[in-house]
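Enquirer: Have a look at this prediction, sequence included:
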Amino acid sequence: MASSKILSRKMIKLLSPTPSSLRQHKLSFMDCINLPQYSPAAFLYPKPQNHTKTQISQILENSLSKVLSSYYPFAGRIKDNNTYVDCDNTGVEYLNVKIDCSMSEILNNPSIDVADIVFQKDLPWCSSLNRSPLVVQLSHFDCGGIALGVCLSHKIVDGYCVAKFISDWATTARHVDFKPSTNFNASTFFPLMEGAPNIMSINTSPQSQRYVSRTYNFSSSNLERLKKSITGVQNPTRVEVATSLIHKCGAIASMKNLGSFKPSLISQVINLRPLIPLDTIGNATCIYSTIAMTENEIELSNYVAQIQKVKQQVRNELKNLDTDQIVPYTLGKMKGIVDMMEKDIFDIYLSTSVFNFGLYSKTNFGWGKPIKVPHIKYPMKKNIILFDDPSEEGIDAQITLTEDEMSIFQEDKELLEFASPIVQSTK
């Protein structure tokens, strides 16, 4: 394992301190039902040709200070009652770290978890209470390559906001006059309510089995072939067909492992923007589910059709709601899924997509796009996360299953016809 040395540790303050009128940022209903865990993102860049190590860190520090004036709750503290952020200008944790190996040694070794290298030890997915909601680590490899590790609290942002913040930070680094558009007013759309179930806690309950993660790439051409294989469905999306194939192969692996078919449920999320403004910062998603009760229903065309139907139904229902009806509607959807989970009838999968968020094209801080946005293993049961691949035309899918199921899943011929196991490489 590569060792690291902290070169410096500091708090990055806001360039323009938060006014007293904004001192208390109220969390919304959507924020409060999420665990206060850090959601990690990492960006690996080849050796910058026109910047020294000192210049790189100075650019990041200065632009972070500036962008935080628009993202001021990130420099505050989430209080123990989880209902607000004290925007006290404490600042953001920022580390400069030296890694005693080349970047290629990390990327070309599938046994090494990148999270162990480019973040503070044990930081990803741990609690963000009583510390900076945002933690940044700049890592310098022996080869001159750099990694930017960013951990943001899921208590105050969703995946859309993580991507928007990093994009705005990168744009701020390149353009002196840029000012991000942000509104920390999600609580006006999603006021607090009593009795909300915590869906995340169910899937992070103590595990009796060992779970493992694997990542597969669906190239743009393979996604097009997969879409053409779907019959009776109009214009299936890349996310729909990739999710359906992964689910089918996962259900088959589960059936072979158990000896019989178990009904299967996938919960997925819909971004509530632009139902609310695109610059709304906070958690703003609605959960919906699709179910396969029989083997026939996991067949690709059948399942893609069901995903489309359920997703469109939820979108139509949301579109016809008044703003004050969104929270009760979302709460009802969540309770329905939680009730089904608690009955232990279904094989449960959680699926989310950060595909098409511009994690490569929008994260140029002045020294080019990252060569890799590595996927940090998520400690959840039966989990599917879809990302952009470096081309931003294909999909990288990280799948977490039980160890026994994964041994079957990774040999599935239909999966391997359209998806390739990822072997990390800088070339």
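Expert: On my side now, so go ahead.

Enquirer: drop to CA atoms for contacts and neighbour counts, all remaining ones
Expert: Noted.

Enquirer: Residue 21 in helix, strand or coil?
Expert: Under DSSP: H, G, I helix; E, B strand; the rest coil, residue 21 falls in the helix class.

Enquirer: again with residue 14
Expert: Classified using three-state DSSP, residue 14 is coil.

Enquirer: For this protein, identify the residue most remote from the centre.
Expert: What lies farthest from the middle of the chain is residue 259; by Cα atoms, centre = their mean that is 33.4 Å.

Enquirer: what's the distance between it and residue 405?
Expert: 12 Å (Cα to Cα, to the nearest Å).

Enquirer: Now for residue 184: which residues touch it?
Expert: Contacts of residue 184 were listed using Cα atoms under 8 Å, 6 or more residues apart in numbering, and they are 25, 280-282.

Enquirer: which one of these has the most neighbours?
Expert: residue 282 (24 neighbours; other Cα atoms under 10 Å).

Enquirer: What about the residue nearest to that residue when sequence neighbours are not counted, how many residues nearby?
Expert: Closest residue to residue 282 apart from its sequence neighbours, by Cα to Cα, 6 or more residues apart in numbering: residue 157 at 4.3 Å. Counted by other Cα under 10 Å, the residues lying close to residue 157 total 24.

Enquirer: okay, pairing it with this:
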Amino acid sequence: MEIKSEIVSRQTIKPSNPTPPHLKTFKLSLLDQLTPGVHGNMTFFYPSNNTIDSIAEDFSDKSKLLQESISKTLSLFYPLGGRFKDAATIDCNDEGTFFVESKVNIQLSEFLNRPDFNLMDHFLPTTDHKTTELSNGAMFLVRITSFTCGGVAVSLSLTHKLADMSALLALLQSWSSICHGLSYPVTPDLMGEKFLAPNDQLSAMSSSVNIDAEKFVMRRFVFGESKIAELKAKVDQEFREVMQSHPSRVEVVLALIWKCAVANKKQKTGSVGPTALFQAVNLRTRMSPPLPDTAFGNFIWPFMVLAKEEKDLELHELVIQMRKSFNEFNNTTANMFRGEGAPLAVMGALKERGEFFRNNREMTVYKCSSWCRFPLYDTDFGWGKPLWLVSINKMVSNTIALADTRSGDGIEALLTLDEEEMALFEQNEELLKYATLNPSINA
């Protein structure tokens, strides 16, 4: 499919109310400081509910509504309207966010029939060179794109330094409720240094494990409800014997993807060395006392699951190890972020992880984030819920992102792998028994 896109307008949107003088400087938490300085993105696709005659007018109304509501939302999430002063400080100077209007020459149903990730640049605000230049270090960028049928894509790009997935959800809930005219939208708990003071000795460093590939590709695999039930049944007996409970949807899907990815690595290189899976955990509810869901910033930390030998890669073994590692994380690690000793404990854990990788250079590492159970499909700016939503990873290979399907009972896996390994992965028979490669959204 070929797409032609055209940028209609670009502009800065400032907060509706200026940030008070006593809030002009915002210090990041240590966890924010350790987060990579990249922008995450998410794009929502909405169908048209208008006649052809009113498409241009309708698009103009939608764009205006988004612009006005962003201005009000920025007053609540005021650091997002500022600019970085240094690695741990934001100058909340109300320079604002950046907003782009564009249009494409195809119908939404054409794109959603077989979504092509190579064409996603037409919707993202950060892939246009001029926009990046003009946005002047904006931490929050939005692009609305109109399709010829009147459907729209709303795409946002947000600095990871200030927001994990829960924080993004709080922002979306607040923004969409302002679009609906609610007087009391969700307000963020902007904790920053009050949660965990930043380390002045650190420059803009990252705690992430970067697995860069020469050339990597992204693919989408969908696991339906019945196939997930089959996967669960396959490992349930062994899992119950050891853990006295049942495996989760995410555990079985993730275990299968990991197992198949390692099998392809072996096919490519001829051997299987040790492998590790890092899975991000939301700390808010797992600390004592817990933090509110609206705590804005990065409150995630990964736990590691190891598979040293080929026998560890049996599906039931992987699922059992995942649960054991997760339980251990909840019982011991989650609370190291609280109290006076927290900064030292975090830096110690980071150092330990660094040493682990130095001592295990041959290890194949995968990283996973799960957004399952996040009500992202409830994001309604005033014209209904989205048909589909997606986040594009252009940074790092060997990553797995899991999200609910629109119906809520299936799982959509977005996977990035080395190009050669992905070619094998797409043909993996064990995987294709349970997953469908990039099915139509229109179905």
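Expert: Thanks, I have the structure now. Since we're looking at a predicted model, the values are computed, not measured.

Enquirer: What's the residue farthest from the centre of structure 1 aligned with over in structure 2?
Expert: Matched across to structure 2, residue 259 of structure 1 falls on residue 270, judged by TM-score structural alignment.

Enquirer: Does residue 287 of structure 2 touch residue 334 like I think?
Expert: Yes: contact criterion Cα atoms under 8 Å: residue 287 of structure 2 and residue 334 qualify, at 5.7 Å.

Enquirer: Which residue of these two possesses the greater neighbour count?
Expert: residue 334 (21 against 17).

Enquirer: which SS state does the more buried one fall under?
Expert: At residue 334 of structure 2, secondary structure determined by three-state DSSP is helix.

Enquirer: Look up how far residue 349 of structure 2 lies from it.
Expert: Separation of residue 334 of structure 2 from residue 349 of structure 2 (Cα to Cα): 12 Å.

Enquirer: One more: residue 57 of structure 2?
Expert: For residue 57 of structure 2, the distance to residue 349 of structure 2 equals 55 Å [Cα to Cα].

Enquirer: In terms of packing, which of those two has more residues around it?
Expert: Comparing residue 57 of structure 2 with residue 349 by other Cα under 10 Å, the one with more neighbours is residue 349, at 14 against 11.

Enquirer: What's the separation between the aligned partner of the more buried one in structure 1 and residue 378 of structure 1?
Expert: Under the alignment (TM-score structural alignment), residue 349 of structure 2 maps onto residue 333 of structure 1. Distance of residue 333 of structure 1 to residue 378 of structure 1, computed by Cα to Cα: 24 Å.

Enquirer: got it, and residue 304 of structure 1?
Expert: Counting by Cα to Cα, the gap from residue 304 of structure 1 to residue 378 of structure 1 is 25 Å.

Enquirer: Residue 239 of structure 1 too?
Expert: 19 Å.

Enquirer: Where does the counterpart of residue 59 of structure 1 in structure 2 sit: helix, strand or coil?
Expert: Using TM-score structural alignment, the equivalent of residue 59 of structure 1 in structure 2 is residue 65. Secondary structure for residue 65 of structure 2, judged by three-state DSSP, is helix.

Enquirer: now residue 417 of structure 2
Expert: At residue 417 of structure 2 the chain is in strand, as set by three-state DSSP.

Enquirer: Tell me which residue of structure 1 matches up with it.
Expert: Checking TM-score structural alignment: residue 417 of structure 2 goes with residue 401.

Enquirer: cool, residue 166 of structure 2 as well?
Expert: Residue 166 of structure 2 maps onto residue 160 in structure 1, by TM-score structural alignment.

Enquirer: The host helix or strand of its match against structure 2, how far on average?
Expert: Per DSSP states H and E, residue 160 of structure 1 falls inside helix 159-174. Once fitted to structure 2, helix 159-174 of structure 1 is off its aligned match by 1.5 Å on average (mean Cα distance after the TM-score superposition for structure 1).

Enquirer: on that earlier part again, in terms of neighbours, single out the busier of residue 304 and residue 378 of structure 1.
Expert: Legend: neighbour count by other Cα under 10 Å for residue 304 of structure 1 and residue 378, higher for residue 304 (27 against 18).

Enquirer: and that one, that's in a helix?
Expert: Yes: checked against three-state DSSP, residue 304 of structure 1 lies within a helix.

Enquirer: List the contacts of it.
Expert: For residue 304 of structure 1, the contact set (Cα under 8 Å, 6+ apart) comprises 230, 233, 236, 240-241, 244.
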